[in-house]
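**Student:** Sequence and predicted structure are below.
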Amino acid sequence: MNTLSSINRSRQKTPKLLAYSIITQLAFTSFIYLSFLFSNNSQAGNINPLCTEDDVLLGGQLSEPYHTRLRDGLVDQYLQLIFEMLNCHLKIISLPAERAILEANKGKIDGDFVLLSDIDKASYPELLKVTPSYFSFFMAYVSFDDIKYEELASYRIGVITGMPIAAESLSNIKVVRVKHYEQLIELLRRKRLHVAVLPIAVAYYYKKIACLNNLKIEVKPELKVNLYIYLNKKRANLVEPLSTAISEFKHSKKYQELVKKFLKKGLELSAPSCE
């Protein structure tokens, strides 16, 4: 009788023990699964995040209308839109050309946005070039005289501080650098300079706005400027995505709208009646 009673009590306990065992196993399995997910998500979030909470800081020096103090120049807006494609917040600061590339190489800033195709890799080993070129424009030789461009070394030439010059013909020529376009035009008028090097759009603007009908504007193939972004190696994870974004942006509606906006702005500039 006692034996039978014990068996019955055991049978009553068995379902409870079984249920407890199942719950324990499920809890343990859930813990392992959640731990696995958390580990994977944490690792995935740490695999080359494009941008952290910090801004991407680019420095350089480029004159108007491409780069302005208000950061609303054509290149300023161009860069902002490209980095927005990567969900990155871009901050642009104006720095003298030499200082910008040095600080980018040291990692004090994330990169330089006003560099040409080739730089001395031995001098700046920490910089990575982002291709393709993100922006291109033409410069022009501007003068009131008949210039023999194969003999440029014999002329006094003026350029804008911070405006990159791609022409190899000017690489070994000492040039006068000034801050503003007006200064270059005035120096030309006063015969203090023989030639000024200006963006072609700016040259035609001053010819129109100042009634400089005898101003000669000469565009040469070597005066095409292709701008590249160079990033410090600490931002190496941005190079490939940025390259893709640049290529896509050049074929986007946003790019077309931005260019149309600046063209319209230029056409709306009032000019005096030249007699």
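**Tutor:** Cool, got the structure.
**Student:** going forward, measure contacts and count neighbours with C-alpha atoms only.
**Tutor:** OK.
**Student:** any idea where the strands of this protein begin and end?
**Tutor:** Counting by DSSP state E, the chain has strands at residues 56-60, 90-94, 111-115, 127-143, 157-160, 175-178, 195-199, 216-218, 224-232.
**Student:** out of those strands, which comes closest to R189?
**Tutor:** Judged by C-alpha to C-alpha, the one of the strands of the chain that comes nearest to R189 is strand 127-143, at 9.1 Å.
**Student:** from the middle of its chain, how far away would the top helix by length along the chain be?
**Tutor:** Selection of the longest helix in the chain by residue count, based on DSSP state H, yields helix 2-45. Relative to its chain's centre, helix 2-45 lies at 57 Å (C-alpha atoms, centre = their mean, to the nearest Å).
**Student:** Stretch 67-83 now?
**Tutor:** Centroid separation for stretch 67-83 versus its chain: 9 Å, with C-alpha atoms, centre = their mean.
**Student:** What are the buried residues along that stretch?
**Tutor:** 67-68, 71, 73-76, 78-83 (16 or more other C-alpha atoms under 10 Å).
**Student:** And stretch 101-119, by the same measure?
**Tutor:** 101-107, 109-117.
**Student:** and it, how far apart are its ends?
**Tutor:** Between the opening and closing residues of stretch 101-119 lies a distance of 10 Å (C-alpha to C-alpha, to the nearest Å).
**Student:** With stretch 72-91 instead?
**Tutor:** End-to-end distance for stretch 72-91: 12 Å, by C-alpha to C-alpha.
**Student:** Centre of the chain to it, how far?
**Tutor:** The chain centroid and the centroid of stretch 72-91 are separated by 7 Å, computed with C-alpha atoms, centre = their mean.
**Student:** Use this one as the comparison:
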Amino acid sequence: MDRSPALPVLLALLCCCTACLAARQALAQAPERPLVLNTDGAPPHSRDDGSGFEDRIVTELFRRMGLAVRLVRLPSERALANANQGVDDGNYVRVAGLSALYPNLVMVPEPMSEFAFTAFTRDAGLKSAAWEDLRMRRTGIVTGWKLAERHLVGATQLTSVRDEETLFAMLAKGRLDVVISSRHTGREVLRTGGYKGVHALDPPLSTQPMFLYMHKRHAGLVPRLTETLRAMRRDGTLARLTREGLAGAEQ
């Protein structure tokens, strides 16, 4: 008996089973809850309501991938520790190379933003400085800022604090000579805090590309995150969200 008419039916069943298996695997890999991404970013980089320019970029990035996220602001060192230990799913934004210090973190190799490490001072005679010029001054940084820590190794009067708001309060009281901040955040703190007589040194100490890091359990997402970020750069979304997040911040 010729059974060849059954062949198309068998092929159709095989294709159906393959599609079902692929769908089940995709569901198994999808997070069952929103991904928790933490940041140490201060305004205007990050805000409690998620309207900071880096918050906007992260939210749009994962929206395009069909993934829900919950954003959490934490002190810098704790944010890194939580992401590295897997308490949270990732951390944004950081300088390149932190996987050497935090081996459970995988860097998404497309930059999300730039960070101008800027020195602020009340010393009217100080107009510019390099990292090495700060080692003999009473200098303040945020605890967990690895690039600043590396550049200021050997500093004789280095103070590390929880956040940039504390740094500027100490500067205003004369307890520090120089503080290191994001240029954007420094300007916002000066504006909202009403500090007078403080100015930024120009040029910045360093301007660095900044990256998203994911816990290694999400390493499979990194290629898609990279390509999606690149697409957002090409279509102007990164620039637009940055402008929107900065609107009014430094007026």
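**Tutor:** Good, I have the coordinates. What you see is a predicted model, and the numbers here were worked out from it, not measured in a lab.
**Student:** Superposing both, give me the TM-score.
**Tutor:** Here the superposed chains carry a TM-score of 0.79, computed using TM-score structural alignment, normalised by the length of structure 2; 242 aligned residues with a C-alpha RMSD of 3.2 Å.
**Student:** Please identify which of the strands of structure 1 is closest to Y33 of structure 1.
**Tutor:** Among the strands of structure 1, strand 56-60 comes nearest to Y33 of structure 1, with 36.8 Å by C-alpha to C-alpha.
**Student:** what span of structure 2 lines up against that closest one?
**Tutor:** Aligned using TM-score structural alignment, strand 56-60 of structure 1 spans residues 35-39 in structure 2.
**Student:** Show me what G52 of structure 2 lines up with in structure 1.
**Tutor:** Superposed on structure 1 with TM-score structural alignment, G52 of structure 2 falls opposite G73.
**Student:** Its match against L62, yeah?
**Tutor:** No. Proximity of G73 of structure 1 to L62 does not meet the contact threshold set by C-alpha atoms under 8 Å, at 9.8 Å.
**Student:** Per the alignment, name the residue of structure 2 opposite I101 of structure 1.
**Tutor:** By TM-score structural alignment, I101 of structure 1 lines up with L80 in structure 2.
**Student:** contacting residues for its match?
**Tutor:** By C-alpha atoms under 8 Å, 6 or more residues apart in numbering, the contact list for L80 of structure 2 reads N91, Y102.
**Student:** switch the cut-off to 7 Å
**Tutor:** Taking C-alpha atoms under 7 Å, 6 or more residues apart in numbering, we find L80 of structure 2 in contact with N91.
**Student:** show me the contacts for the one residue sitting closest to the centre of structure 2.
**Tutor:** By C-alpha atoms, centre = their mean, structure 2 has its centre lying nearest to V93, at 1.3 Å. Neighbouring residues of V93 of structure 2 by C-alpha under 7 Å, 6+ apart: T39, M210, F211, L212.
**Student:** filter those to the buried ones?
**Tutor:** Among these, those scoring as buried are T39, M210, F211, L212 (criterion: 16+ other C-alpha under 10 Å).
**Student:** Just send the residues you listed back as TSV, with distance to P203 of structure 2 too.
**Tutor:** Output for the buried ones among the contacts of V93 of structure 2, formatted as TSV (distance: C-alpha to C-alpha, whole Å):
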residue	distance to P203 of structure 2
T39	26
M210	19
F211	22
L212	26
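**Student:** from those, which is closest to C15 of structure 2?
**Tutor:** C15 of structure 2 has its nearest neighbour among the buried ones among the contacts of V93 of structure 2 in L212, at 38.2 Å by C-alpha to C-alpha.
**Student:** Would you mind measuring from the closest one to A83 of structure 2?
**Tutor:** Distance from L212 of structure 2 to A83 of structure 2, counting by C-alpha to C-alpha: 11 Å.
**Student:** V161 of structure 2 too?
**Tutor:** V161 of structure 2 sits 20 Å away from A83 of structure 2, going by C-alpha to C-alpha.
**Student:** so how far is E132 of structure 2 from R70 of structure 2?
**Tutor:** Distance from R70 of structure 2 to E132 of structure 2, by C-alpha to C-alpha: 39 Å.
**Student:** What of L101 of structure 2?
**Tutor:** According to C-alpha to C-alpha, L101 of structure 2 stands 23 Å off from E132 of structure 2.
**Student:** Please identify which of the two sits among more neighbours.
**Tutor:** Higher neighbour count among L101 of structure 2 and E132: E132, with 14 against 10, using other C-alpha atoms under 10 Å.
**Student:** and that one, what does it touch?
**Tutor:** Counting by C-alpha under 7 Å, 6+ apart, E132 of structure 2 touches no other residue.
**Student:** who's in contact with the nearest residue to D55 of structure 2 once chain neighbours are set aside?
**Tutor:** Among residues not flanking D55 of structure 2 along the chain, S46 sits closest, at 5.6 Å (C-alpha to C-alpha, 6 or more residues apart in numbering). Going by C-alpha under 7 Å, 6+ apart, S46 of structure 2 touches G52, F53, E54, D55.
**Student:** can we see that at 10 Å?
**Tutor:** Listed by C-alpha atoms under 10 Å, 6 or more residues apart in numbering, the contact partners of S46 of structure 2 are 39-40, 52-56, 71-73, 92, 185, 245.
**Student:** distance of the counterpart of N91 of structure 2 in structure 1 from I246 of structure 1?
**Tutor:** N91 of structure 2 maps onto D112 in structure 1, with residues paired by TM-score structural alignment. Applying C-alpha to C-alpha, the value for D112 of structure 1 to I246 of structure 1 is 16 Å.
**Student:** Kindly report the same for E240 of structure 1.
**Tutor:** Distance, E240 of structure 1 to I246 of structure 1, using C-alpha to C-alpha: 10 Å.
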